[in-house]
Every structure is written in structure tokens, then in C-alpha cells.
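K.L.:
only geometry, no sequence info:
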């Protein structure tokens, strides 16, 4: 098993496999809108984290799917990361997970059965830790390894946290540090040391359970999770959905310490360049912000942190909730204000 490197069997890894946001928007442009379904409370209109369908006055179903190719070589860790990442979308809507289904695509003539079993066991272990059943799924013979989940959850209709509900004056808090995609790229290039790998695993397997807790707090207005489009891309979705502009304070950004020197060397996934190209002229970065830090803000995060928009007077308390829940590097990173949707990095 040790001789097989999963990251060498795929052209990309983790959420870096995502199609760039500009291309995805064009792909979705001709699809019909969902206005004919009044119980569909959240659809594709604002690029939110999951779909939400009202069941009754007390319950709405949260549904999402997420899968990708290996970001690490260890099969069990790959399964854990993919499952944690998929379930995060439920938490990002303020929901509580109730069930999952596995999505499995494996090159069965390349990978031993024991390796495939370890991947699936990793995913199942996260579902068990979440307290939900892994109740089935679907598998295919694929040219590259693919694993993920369909995740389902429940939320009270009044507690849904959309990415489009932010308001001017809100404070932005990021729950996890940036640099996951950079660490994954370094591993693929045999440039990641043991410290970097541990940071990668610790960050990507930390469940964003705090999302369902924050949904009980009316001071938390909007939530999204930062994944393949990078911090800038997912914050831009918040800005466009809420018709606001954002200001990020660069030196307040939480960063994975092992990723910083790698970013300074130019190491990172191809998704960084694709993401930066997709943002267009919606991003302004001050001259004093170094290029490597700009790349970290566009880095494709896999199982990244929650990005929340909070009433200013409650920001300190919400940040304390993050810290108490084990998100040690959670930080206030900026604010939202009235203006043309876009982001200024100072």
C-alpha cells in the first residue's frame, strides 16, 4: 500500500479540481431558474453552499454533493478529508447533518481493493464522528480516483444562513487558516515535511460543526465555507449576493505557517491562477500586499473554514465561540460596506 501514491494518479487534487468560477458561471447560464418551486428556499441563484427545500414550517432539507481527486497519498486520510469537506456545506447553511451517501469512482485495475476500502473507511469514520449513517451511494470504474459524499441535513427555515444575507457594517470572521492547496501541491511535488503534512491533516479533517451553533445566533447574518474558489472567490459570492463591497486587512489573515515559505517559493495548485483570472476587475489589492499573499487568498482550500458575516457589536463574542470550539486561528479579517460588489485588500 505504501508504494501507491494516490496524488500521482490524478491531474488535480482536493477542491483544486473545481472548475474555475467564471467558467462554471457560464456553464450554468443557460439552465432554467427554479422560481416554479416555491418550497425551494435556496437554489443556484447566489452560488450558495447547498440547496435548501422547505418540508414544513419547522423543517427544511439541506442537500449538497461534493467529491474530488486525492489531495494526499494516504487512502484513509483522503477519505476523511473528502467526507469532512462535503459535510461542511451542511454546516455552512446553519444545518445539522442527518445522512450521507458515498460517491466512489476508482481505477479498479490500478488500485488494490485494500486501498479503495481504506478510502471508504476514512469517509465512513467521519460520518460516524458526525453521528450520521453512511447509508449507501454509487460507484463507477473511473480513470482517476474520486471520492466524496452526498450530504443531507435539516435546518429550521428561519435559521438558514445564506451567503446573500450580509449587511453593510458587518464584520468578517474566517474560521480556519489559509494555505491548504499550497500544502497539497507541495506534497504532490515531494516538498512537504512532516510538520506541513500534520497541519494539512489537522485543518482539513476539522469538522465545521460550529455552523449549526452559529445559526442560533441572530447576530450571525451570513455564512459560507471557503473551498475551491479561494477566500477571494467565496467572499466575492457573498458580496454579489448581498450587493455589498468588502475590505480585507491583509495582515489579519490567518495562515498555515508551513504554507507561507512554500507560497513564497511560488508553490501552489493551478487553481490559483484560474481563480485569479476569474475574479476579473472585482478585486483590488494594494501595492504593499506581497504577491505570495495574494496567491494564498486565491488558493483553493479543501475543507476550509467558515466565513461569517457578523453584527459589529457581536464580533468579539462570535470570535470567542470559534476559539472555544477549537478553531484556534479564527480571526477577524475585514468588514463589509455599501458599494459596488467587489473586494479591496489593504
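P.N.:
Nice, I can see it. Small disclaimer: the values here were computed from a predicted structure and weren't measured. Residues are numbered from 1 along each chain as shown.
K.L.:
from here on, contacts and neighbour counts on C-alpha atoms
P.N.:
Noted.
K.L.:
For burial, what's the neighbour tally of the nearest residue to residue 183 once chain neighbours are set aside?
P.N.:
Spatial nearest neighbour of residue 183, chain neighbours left out: residue 259 (5.8 Å); criterion: CA to CA, 6 or more residues apart in numbering. Per other CA atoms under 10 Å, the neighbour tally for residue 259 reads 26.
K.L.:
Pull the contacting residues for residue 259.
P.N.:
Residues in contact with residue 259 (CA atoms under 8 Å, 6 or more residues apart in numbering) are 179-180, 182-183, 196.
K.L.:
Run a quick neighbour tally on the closest residue to residue 159 other than its chain neighbours.
P.N.:
Ranked by CA to CA, 6+ apart and with sequence neighbours excluded, the top spatial neighbour of residue 159 is residue 215, at 5.6 Å. The tally of other residues near residue 215 (other CA under 10 Å) stands at 24.
K.L.:
Verify the stated contact: residue 215 with residue 162.
P.N.:
No. Taking CA atoms under 8 Å as the definition, residue 215 is not a contact partner of residue 162, at 10.3 Å.
K.L.:
I'd like the distance between the residue nearest to residue 159 and residue 158.
P.N.:
9 Å (CA to CA, to the nearest Å).
K.L.:
ok, second structure coming up, stack it against the first:
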């Protein structure tokens, strides 16, 4: 892995951006409206996954043995260290390939930088950070595109491959499936505290560790016939991405609020009011499809709507396989993975207990 620069950033990188991380994403309702008139992908027989269900990546079947997975993801900085910003953005982008059950093959960089505001050395560190994570995933950053932009933007377009039978969509959960979440929630809450210089150093290290942990377990889950559906949890929060799974699969999901894994200080910081604007936009987008207990405190609701940057995978698997799959995920290094609920027959919705 490439070394970080010895000298500190002379100013806060986040001060150049109006938002950061996956909290920059358009609200789910806005995105659905923008895509509502897009032509369906059905005329293309080899397009196995397009825009219809809001899945993590596009999938094109090349032949009987190979599918091509294509995705892109980029955002503005949520940390001030340019090297770490690059690492986070790259981890987040590569995650989409893992979420489809694939293996990444190569990446292209997407770079927008405000000329005259950032020293070239800082931009180089962003690129080094992204390249270091790509190397960890075993892929090159083989090119890219850059523009002069009013705010710093970085991410990757990623290409991956998979066998047709290992592709895992967000729309193929089955009634009775158990839901597993592989990473803890609270990244958005941590980032809100960080911007106000209220995040303790151990919590900052925990946040970086979570956001730069590759979701490579998704490749292995795609090989398991008892794993029916997978999606990664990012800017729409656990409720938003869970709702995409519910709608795509035509099922009702039930989530246990107290079963959700959390970053160590997430609960305390949520109680203290550290919440992102994206969290509020997410909640306004869900509508009546999400049902919460009448006595659920606001801080718990904020955890449910919290936008995750480079979050974990939401996995739907057969109930008889749930314990085995959870143990496999934890053994792979996702020690906070937990069973958080189940899917059942019913109108597409999420009920939180």
C-alpha cells in the first residue's frame, strides 16, 4: 500500500464541498422521478440487469459462461485527508460489483477538481488512495477522465465479471428469507459529528476502517444457492435500500431496530443530534411504504435513515442457511454482521419492530 503524505492538509478538504460521501446522492423519490421515463432495457436480450429495480450495477451476458458487470460511483469528500478520501471513494465504487456477486476486473477514475483551490500534490494523494484500494481488490485503475469542477469529486467506473448463475440481484428475495447486514450502521452520523469537530479520534478510526473495508464477501455469497438476493447499503440508508429489495422482490420486509449493528458511538451521537441532511431527505422519500412503531425515538429513526458511505451488504438467504451464512460472513472479517429481520409475502413495504 502506498504511504500517506507526512504533512497535514493546510485546510479542511470538506470545506470545499456542500456535502460528502453517499450523503450527496439524490433522494430516492427524486431519482425514481428522474428515471420514470427512461426506456426499459427489455429490447436488449443480453441486458440481465438494467435500471428497472434500482440495482447496484448493470449486467450484460456475454455468453453462456460470462456476464459483464458495469457500475460507476463518485462523490465529494467526507474527510479532510485526501489519501483517505481516495480510499473511501474507491472502496464504495468497487462494492457494487461485489454486491452483484461478481469479481472486479478493472477501474477507470472519475475526477473533478477545483483548479486553483487544491494543490496538485493533494490531488495526487486522492488518486494514490484510490489506486491503493484498487490494488487491494487486485485490479488496476487503467485510465479515466478529469474536469475542472467547482467542488472536489472523485470516484471510479468499475467493470467486473461473473458467471450467470452467481449474479445476485436486489429483486430476487423470497418469502421466508432471513435478512443479514454485514457492516454496522452510523457512518452518516459519524460524518455529521466530524464536520462539527465532535468526533473522537477512536470513532474516526472506526469510521475509516468501516468505509475502506472491501465487500469482497459478496463474490463468495454469489456462489451460494441459498443466498437469494444481495444489495449494498449506501446513501438511501438501510430503509431505502431495503425498500428497493422489497419492491423489486414483491415482498414485505420486517426489520428489528434493536438487532441492527451499529458503530460504537452511533447511538450516543444520534441522541446528541448529529444527523445529516440526507437522512431527513431519505425519510421524506419513503412515504407510507415504511411503518415504524409509534414509540420509536427519533434517534433510532435517524439510524434507520442514516446514509452510509461504503456500507455493508444486505443479504437475503434461506432461513435454514442463515446461521451458516452469518458465520461465513463473520469469519471473513465482518465481525459486526448480524441477522436483522426477514422477508414475508405481502405488499412491498418495510415494517420496523
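P.N.:
Ah, there it is. It should be emphasised that the depicted structure is a prediction, and the values quoted were computed from it without experimental measurement.
K.L.:
Got a TM-score for the pair?
P.N.:
The pair, once superposed, lands on a TM-score of 0.99 when counted by TM-score structural alignment, normalised by the length of structure 1; 346 aligned residues with a CA RMSD of 0.7 Å.
K.L.:
coming back round to it: put the buried members of the contacts of residue 259 of structure 1 into a PyMOL selection.
P.N.:
Filtering those down to the buried ones (16 or more other CA atoms under 10 Å) takes a single PyMOL command:
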select buried, resi 179+180+182+183+196
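K.L.:
Just the contacts of residue 259 of structure 1: which are in strands?
P.N.:
Among the contacts of residue 259 of structure 1, no member falls in strands (DSSP state E).
K.L.:
What does the residue nearest to residue 159 of structure 1 correspond to in structure 2?
P.N.:
Counting by TM-score structural alignment, residue 215 of structure 1 corresponds to residue 222 in structure 2.
K.L.:
I'd guessed that match sits against residue 161; true?
P.N.:
No. The pair residue 222 of structure 2 and residue 161 does not pass the contact test of CA under 8 Å, sitting 11.8 Å apart.
K.L.:
what do these two both touch?
P.N.:
residue 102.
K.L.:
all strands of the stretch 201-346 of structure 1, in order?
P.N.:
220-225, 244-248, 283-285, 306-310, 331-338, 342-345 (DSSP state E, counting those that start in this stretch).
K.L.:
With mean neighbour count as extra columns, can I get those strands in TSV?
P.N.:
Listed next are the strands of the stretch 201-346 of structure 1 as TSV, based on neighbours: other CA atoms under 10 Å:
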stretch	mean neighbour count
strand 220-225	28
strand 244-248	22
strand 283-285	16
strand 306-310	28
strand 331-338	20
strand 342-345	21
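K.L.:
and those strands as a markdown table, adding distance to residue 31 of structure 1?
P.N.:
Converted to a markdown table, these look like this (distance: least, CA to CA, whole Å):
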| stretch | distance to residue 31 of structure 1 |
| --- | --- |
| strand 220-225 | 23 |
| strand 244-248 | 26 |
| strand 283-285 | 27 |
| strand 306-310 | 28 |
| strand 331-338 | 30 |
| strand 342-345 | 25 |
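K.L.:
For stretch 269-282 of structure 2, grab the matching residue range in structure 1.
P.N.:
Under TM-score structural alignment, the match for stretch 269-282 of structure 2 is residues 262-275.
K.L.:
re earlier: specify which member of the contacts of residue 259 of structure 1 is nearest to residue 247 of structure 1.
P.N.:
In terms of CA to CA, no member of the contacts of residue 259 of structure 1 lies closer to residue 247 of structure 1 than residue 179, at 20.2 Å.
K.L.:
could you list every residue that touches the equivalent of residue 13 of structure 1 over in structure 2?
P.N.:
Applying TM-score structural alignment, one finds that residue 13 of structure 1 aligns to residue 20 in structure 2. By CA under 8 Å, 6+ apart, the contact set of residue 20 of structure 2 is 14, 75-78.
K.L.:
Buried among the residues you listed? Need that as a selection in ChimeraX.
P.N.:
Buried subset of the contacts of residue 20 of structure 2, written as a ChimeraX selection, criterion 16+ other CA under 10 Å:
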select :14,75,76,77,78
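K.L.:
From the contacts of residue 20 of structure 2, pick the one nearest residue 296 of structure 2.
P.N.:
residue 78 (28.9 Å).
K.L.:
So residue 184 of structure 1 is in contact with residue 73, correct?
P.N.:
No. Counting by CA under 8 Å, residue 184 of structure 1 stays clear of residue 73, with 9.9 Å between them.
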